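Participant: Any chance you can model this:
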Amino acid sequence: MPSSLTPTAPSPLRLRIARLSIFVSVIVLAVKYSAYYVSGSGALLSDAIETILNVVASIGTLWAVSFAARPADDNHQYGHGKAEYLWAVIEGVLVVLAALGILLIALHDAFHPMPIDAPFFGVTLNALAGVINLVWARIMISIGRRHTSQALLSAGEHVQSDVWASLALLIGVSLIPFVHWNGLDPLLSALVALNVLWTGFCMMRRSMSGLMDEVPSADLVEKLRLLIAQTGTGALEAHDLRMRKVGSLFFVEFHLVVPNHMQITEAHDICDRIEAAFRQELGQASIHIHVEPEKMAKRHEPGQNSVLVLSS
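Facilitator: This next block holds a predicted model:
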């Protein structure tokens, strides 16, 4: 018995945050490039280059959030939620490519070191950009978690990683006039690149789990098993419980074994109780319950992971 699912309207807040992220990233890019321009620091240039990626990522995030919010249609009957995971993977790839580009710049600067001009002015500008990024990253991460938006969450974590890299640069570039070692500048660029590289790999790993329909946490699956046992009174057992999550929407399906003599209306009432309990626990969910009469069901041994013996 498949449950009906009414598509929800796109979240105005998610779309507004995605649009604002483009504006914020452009402002931060301008400030960081100014920091490089007044100092000539290759490390600050690498930070600015990474921020160019933030601008591209912000545009892609807006596309992903907007596309994922579309309701299901004839060609995409399960909705468009995976667009956010797809973009998060693409953004992760772009992050990795940006890290490799920064490493090349660091390698060039290591063999051709240049003196740094006005480092403190450049550091001050970069610090301002870092503060803007930190505030904005926390906003995106918070809203991404609250609205289960993988695109906003990945974008926020990407920007936040940029903040920690900027902090390291602030300390390192400030030290150059004191240590009198221009080689510190390309070394800092290389550290920025490694941080960006790690962020990109983490983003791809997490997003791929969504694209591959990775099972939610074991605790949540076990909680659903208990809910079936508590609300499925009248049925005999349930098995083949499967679930996945796309954005904020859960997809759940399982087989429910009922006595041979049970009428359709009774089985329907049991399914309604289970579905109500699931929605109270999960929120928005598409639930499919396949009802089987006892004589036609493939019985399972109690204790197997795929079997839920119900109370009677």
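Participant: C-alpha only now, for contacts and for neighbours.
Facilitator: Will do.
Participant: ok now do the spatially most distant residue from the centre of the chain, which residues does it touch?
Facilitator: In terms of distance from the mean C-alpha position of the chain, residue 261 ranks first, at 47.4 Å (C-alpha atoms, centre = their mean). Not one residue lies near residue 261 by C-alpha atoms under 8 Å, 6 or more residues apart in numbering.
Participant: One more sequence to fold, the one below, so I can look at both together:
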Amino acid sequence: MMSPARDPAPTGVLAPPDPALARLKRRVTMASLCVALALVALKIAASIMTGSVSILSSLVDSVSDAGASLVTLLAVRQAMRPADAGHRFGHGKAEPLAAMGQALFVAGSALLLTVEAVRRLFQPEPVGEGTIGIAVMVIAIIVTLVLVRYQTHVLAKTGSMAVGADRLHYTGDLLINLGVITSIVLSQYLGITEADPVIAVLIALHLLRGAWGIGRSALDALMDHELPAEDRARIRAIILAVPGVKGMHDLRTRSSSVHTFIQMHLELLPEQSLTQAHTIADEAERRLRVHYPDAEIITHLDPMGHDEAVPRFR
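Facilitator: Here you go, the predicted structure:
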């Protein structure tokens, strides 16, 4: 029996993401989730044994990391799906959506932590089992440092916004865990009980600052913010160096984190044939892809000196 005919693949869609980079993203997000879950279990035990609000703050951060890492894992898998007939610009915005979710989740956790820390500031409680707490934090620092180095490697290769947001969390964790160790030493061994909640508040402020940075970057991507000025200047320099290109205008750019989108009008000599103009446009796109290999590039060709409406963008 013949199998039913399949619909032809849609045309005019983005090329699928690089499979090797997709695998890297999936592996690092899975590693991140596993590390977060392991640290949550470790810190729950340490928090119960020590009663330290600083360890509790570190636990809250690890819980938020676990939630964020799970969201990142799902978002990266969605973002890596190739473009289809219903999503011809791809699924790349799943990454900034995940980053925005991470920012909101971390901000909420930081606010709850601040409430608990302020309560402990007015009703201080001694920290017990300091040796256990310090040992747990040292283990957390070592594991987190290994993960951050792996994330840095993947981020350098992929430029993933979701992986970058996850890396920011864990980079902050290194400082947070060092702060918890300081808190335990000051509270248990030097008798400065106020140090525990004060450091917890500082940790919460750090989390809020990180959430703001992540949220702002994610919002830029979701709102189709232009690429940075240095990228736009580079694009202009590349295009204007192409033989036959006499000028350009209406340069518009954006990024979905997975793909970069570049649109522009090229100004060419009016006496050139369509074939010559097409060849020049192809060369311009080829040169751009050397620097932006994941880019979707759209060019519109204008005869130089044509009385066109005033360009909206230069």
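Participant: that older thread, looking for the alignment partner of the residue farthest from the centre of structure 1 in structure 2.
Facilitator: Aligned by TM-score structural alignment, residue 261 of structure 1 pairs with residue 271 of structure 2.
Participant: Checking my notes, that match in a helix, right?
Facilitator: No. According to DSSP: H, G, I helix; E, B strand; the rest coil, residue 271 of structure 2 belongs to no helix; its state is coil.
Participant: Tell me how far it lies from residue 265 of structure 2.
Facilitator: 17 Å (C-alpha to C-alpha, to the nearest Å).
Participant: for residue 301 of structure 2, same thing?
Facilitator: 6 Å.
Participant: what's the counterpart of residue 174 of structure 1 in structure 2?
Facilitator: Match for residue 174 of structure 1 (TM-score structural alignment): residue 185.
Participant: before we move on, what about residue 139 of structure 1?
Facilitator: By TM-score structural alignment, residue 139 of structure 1 lines up with residue 150.
Participant: Remind me which helix or strand its match belongs to.
Facilitator: helix 130-158 (DSSP states H and E).
Participant: same for the helix or strand just after that helix, what does it pack against?
Facilitator: Sequence-wise, the next helix or strand downstream of helix 130-158 of structure 2 (DSSP H and E) is helix 161-184. If you count contacts as 3 or more C-alpha pairs under 8 Å, 6 or more residues apart in numbering; DSSP states H and E, helix 161-184 of structure 2 packs onto helix 19-50, helix 53-79, helix 94-122, helix 130-158, helix 195-222.
Participant: Straight-line length of stretch 303-314 of structure 2, end to end?
Facilitator: By C-alpha to C-alpha, one end of stretch 303-314 of structure 2 lies 16 Å from the other end.
Participant: Would you mind pulling the contact partners of that stretch?
Facilitator: By C-alpha under 8 Å, 6+ apart, stretch 303-314 of structure 2 touches 246, 247, 248, 249, 250, 251, 252, 267, 268, 269, 270.
Participant: Excluding chain neighbours, what is closest to the last one?
Facilitator: Spelled out, it's residue 270 of structure 2. Spatial nearest neighbour of residue 270 of structure 2, chain neighbours left out: residue 303 (4.5 Å); criterion: C-alpha to C-alpha, 6 or more residues apart in numbering.
Participant: Same check on the fourth one?
Facilitator: Ranked by C-alpha to C-alpha, 6+ apart and with sequence neighbours excluded, the top spatial neighbour of residue 249 of structure 2 is residue 314, at 4.5 Å.
Participant: do the same with the fifth one
Facilitator: Distance criterion C-alpha to C-alpha, 6+ apart; nearest residue to residue 250 of structure 2, sequence neighbours excluded, is residue 313 at 4.4 Å.
Participant: Would you mind measuring from the one you found to residue 185 of structure 2?
Facilitator: 59 Å.
Participant: So the two - more neighbours on which side?
Facilitator: residue 185 (20 against 10; other C-alpha atoms under 10 Å).
Participant: Against residue 132 of structure 2, how distant is that one?
Facilitator: 12 Å.
Participant: Number of residues surrounding residue 215 of structure 1?
Facilitator: 14.
Participant: Correction: the previous question concerned residue 166 of structure 2.
Facilitator: Count around residue 166 of structure 2 with other C-alpha under 10 Å applied: 25.
Participant: ok, back up a step: could you report the neighbour count for the residue nearest to residue 249 of structure 2?
Facilitator: Neighbour tally, residue 314 of structure 2, other C-alpha under 10 Å: 12.
Participant: counterpart of the residue nearest to residue 270 of structure 2 in structure 1?
Facilitator: By TM-score structural alignment, residue 303 of structure 2 lines up with residue 293.
Participant: do residue 241 of structure 2 as well
Facilitator: Checking TM-score structural alignment: residue 241 of structure 2 goes with residue 230.
Participant: How about residue 229 of structure 2?
Facilitator: That one, residue 229 of structure 2, aligns with residue 218 by TM-score structural alignment.
Participant: Tell me how far its match lies from residue 278 of structure 1.
Facilitator: 16 Å.
Participant: hmm, back to that, got the contact list for the residue nearest to the match of residue 174 of structure 1 when sequence neighbours are not counted?
Facilitator: Distances taken as C-alpha to C-alpha, 6+ apart put residue 130 closest to residue 185 of structure 2, at 7.3 Å, once the chain neighbours are dropped. Residue 130 of structure 2 makes contact with 50, 184, 185, 188, according to C-alpha under 8 Å, 6+ apart.
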